[in-house]
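Engineer: this one's structure only:
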């Protein structure tokens, strides 16, 4: 299936990739086009803005975490439904293993480079030339400058481009009114800002004034790409059929991949949501998933969520499974010490405490080798947990400088800093959310080979 597709990349983080991708998505959606947006690499925050801009859930694409088969399958499904596919890169174009550049080249998706040119002129041309030619054969769509001072500045930037490094698709102005605010883990969650849509509309209006925004829709077919499924991703069986999985979802527990929810449903589960911040009781469920998020920003409200805590305690006492990831794990601990030194009691269902640090404690891709397949994902946290339990397992970092993350078990609770990509090993996910005496069949040696 052929569909116009662009991968929006940059020389580094903080250049405006999310803003430009969101502006493109919002602009085309306002024209009535069906836009599907994806995000390269593990990320929970950028996809929230991209989903708001496009009106559709945003999946992550990572050749290591997803696997190429999963990446190709998701893009092929999107191509059958969408008029346009946009993919936001991760960090710099060539950063990471594998990088956004490798994904673009392997799938033949043209790269639109976004460069923060606010403090440069002629160097803009050198930077774009390097992005364009560092990897021979990279599909290329052109360049858009960001945070530009005015028309004169834009002309200098355009003049700095060498032949073959364009096309020049214009410049977006420096404007705090359309900036997407940030905090320690990345962008502020889109749902927390009352003017989120207004910011996106302002971005789309600014894009409309550029050559890219004025490009007639038929001209977008120059970037049409054949997107076909490759090998089949890991098989999903009805291993959670008839079971109800409760998932915490609100501003404190917002780090969940839509694809993970889809995987649970593909496993046969009914998925129901509840809000601990609203002190909602845990719905009647066979298992509980507490995803990550920002419990440290809402520690007092979580501490006072008596109905939620009591219902989760009853769930645990009944021996029903709990999978707690990162921020979800912090909520279960006895206490959380904030950056200002204040110690806030948490739910006390998992022994130990955690301390928030002002600097990043861990970041990177990880895998958990289970009898039910290798579950892949990542870790990204500023806190350090002090849990007086012997870990039942450790993840393996995919990069040499990474540190393993512990997996702790306490009764029916399994907890870790590890954020899992469920589709990488559906059998393992079914096991995580099944009682110990109701084990999912392990992967056979033949299948594992």
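Structural biologist: In hand now; what should we look at? All of these numbers come straight from a predicted model, not from anything done at the bench.
Engineer: rest of the way, CA atoms for contacts and neighbours
Structural biologist: OK.
Engineer: can you give me the strands for the stretch 101-250 of the chain?
Structural biologist: Counting by DSSP state E, counting those that start in this stretch, the stretch 101-250 of the chain has strands at residues 111-116, 140-148, 168-173, 182-183, 186-187, 224-226, 244-248.
Engineer: pasting the second one now:
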């Protein structure tokens, strides 16, 4: 077992909407501009926050979830980051103590000091009381410091800083400024690739953070890699180890298909697969390939463009008809159906790989961690979508939710095509994941 020390913070808050992502992004960009190498992670299975945080830090942002990843995978990723970084930031999920496992559980399990981000826009001295409550709620959670979001002035920031009790460090603040807000839509933040002014916004956030920032690095945390394995669970290409050497995997990647865990791509690369990215929105043809992966994203926002790709529909149907592997996840599932309707009821023809249709709903239709026992093995992941689908095909498996939540997604199988609303996390079972795409 090896241990590496690195300054680190888990950035959390009393609730969602307090400004965790803005503060994490501001800190990351500010420290990078000080010449430090910063590695950022995201607690939970979120796709969108990591896209922004990758731009802020200049390095890929991986997901950390004790259940979806498994503790060994989480520890291996943090240990690897600690070997090269000057600072590690982990953005939490929801409120500090919300969920199971919660951000607090992650902090305790990994020995991470916590930064509590509190929206101070409508308070003064009560800011300190709220911070003290977060710090004392669980004795095993170490709240190192506090940051304020949406402060009205330098004087307001000073009132908030002075309200903190002894033992809680003031780490910084961001102003109440609409121009610094990160735009959102129905699944969360707008993807980084769609924000033309994102780098300017990140620089502005870093400038604003610098006005009140503590110049001291947070305390160092100890990161151990107990198994000595890589974050890809030691998977290497070779006989008897599910090699994908020579296997060409076509992967849709653009604004309509943007939900790709970097860890999933790492698993494919570690198995020596040849990744061939293509953009359905840009008119790219389906690359010559042995397997196709249609990941999640926002097909509902691009109905016209996707419906017009009849050449791609035909190529995918030919691929599927030849019995070649195809994985369609969430947005990929919606594209694989015969038709998809947006919230206004505007319906367009889709690829027609799977009989059925879907329509976007005004409220969430699926949310939560998922585990599915497939013929290839058990895979973990999550679901998060607003679409309701009527699929005219039997399910080969139904996911379970570890927290007892109502979302239990079906998995559909037609020859070598696997389709579901579940976003699979390949490192949870690399061999099972590879078997979905092996010829």
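Structural biologist: Received the coordinates, thanks. This structure is a prediction, so every number in the text was calculated from the model and none was measured.
Engineer: hmm, back to that, most tightly surrounded among the strands of the stretch 101-250 of the first structure?
Structural biologist: Neighbour counts (mean count of other Cα atoms under 10 Å) averaged over each of the strands of the stretch 101-250 of the first structure peak at strand 111-116, with a mean of 26.
Engineer: now the strands for the stretch 301-449 of the first structure?
Structural biologist: Per DSSP E, counting those that start in this stretch, the stretch 301-449 of the first structure carries strands over the ranges 322-325, 335-337, 343-345, 353-356, 362-370, 373-381, 383-386, 393-394, 396-397, 406-410, 413-416, 419-420.
Engineer: now the ones you listed as JSON lines including mean neighbour count and distance to residue 433 of the first structure?
Structural biologist: Shown next, in JSON lines, are the strands of the stretch 301-449 of the first structure (neighbours: other Cα atoms under 10 Å; distance: least, Cα to Cα, whole Å):
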{"stretch": "strand 322-325", "mean neighbour count": "25", "distance to residue 433 of the first structure": "7"}
{"stretch": "strand 335-337", "mean neighbour count": "23", "distance to residue 433 of the first structure": "25"}
{"stretch": "strand 343-345", "mean neighbour count": "17", "distance to residue 433 of the first structure": "27"}
{"stretch": "strand 353-356", "mean neighbour count": "21", "distance to residue 433 of the first structure": "24"}
{"stretch": "strand 362-370", "mean neighbour count": "20", "distance to residue 433 of the first structure": "14"}
{"stretch": "strand 373-381", "mean neighbour count": "22", "distance to residue 433 of the first structure": "14"}
{"stretch": "strand 383-386", "mean neighbour count": "18", "distance to residue 433 of the first structure": "23"}
{"stretch": "strand 393-394", "mean neighbour count": "17", "distance to residue 433 of the first structure": "17"}
{"stretch": "strand 396-397", "mean neighbour count": "20", "distance to residue 433 of the first structure": "21"}
{"stretch": "strand 406-410", "mean neighbour count": "19", "distance to residue 433 of the first structure": "13"}
{"stretch": "strand 413-416", "mean neighbour count": "23", "distance to residue 433 of the first structure": "9"}
{"stretch": "strand 419-420", "mean neighbour count": "26", "distance to residue 433 of the first structure": "13"}
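Engineer: mind checking which of those strands is nearest residue 304 of the first structure?
Structural biologist: strand 343-345 (9.1 Å; Cα to Cα).
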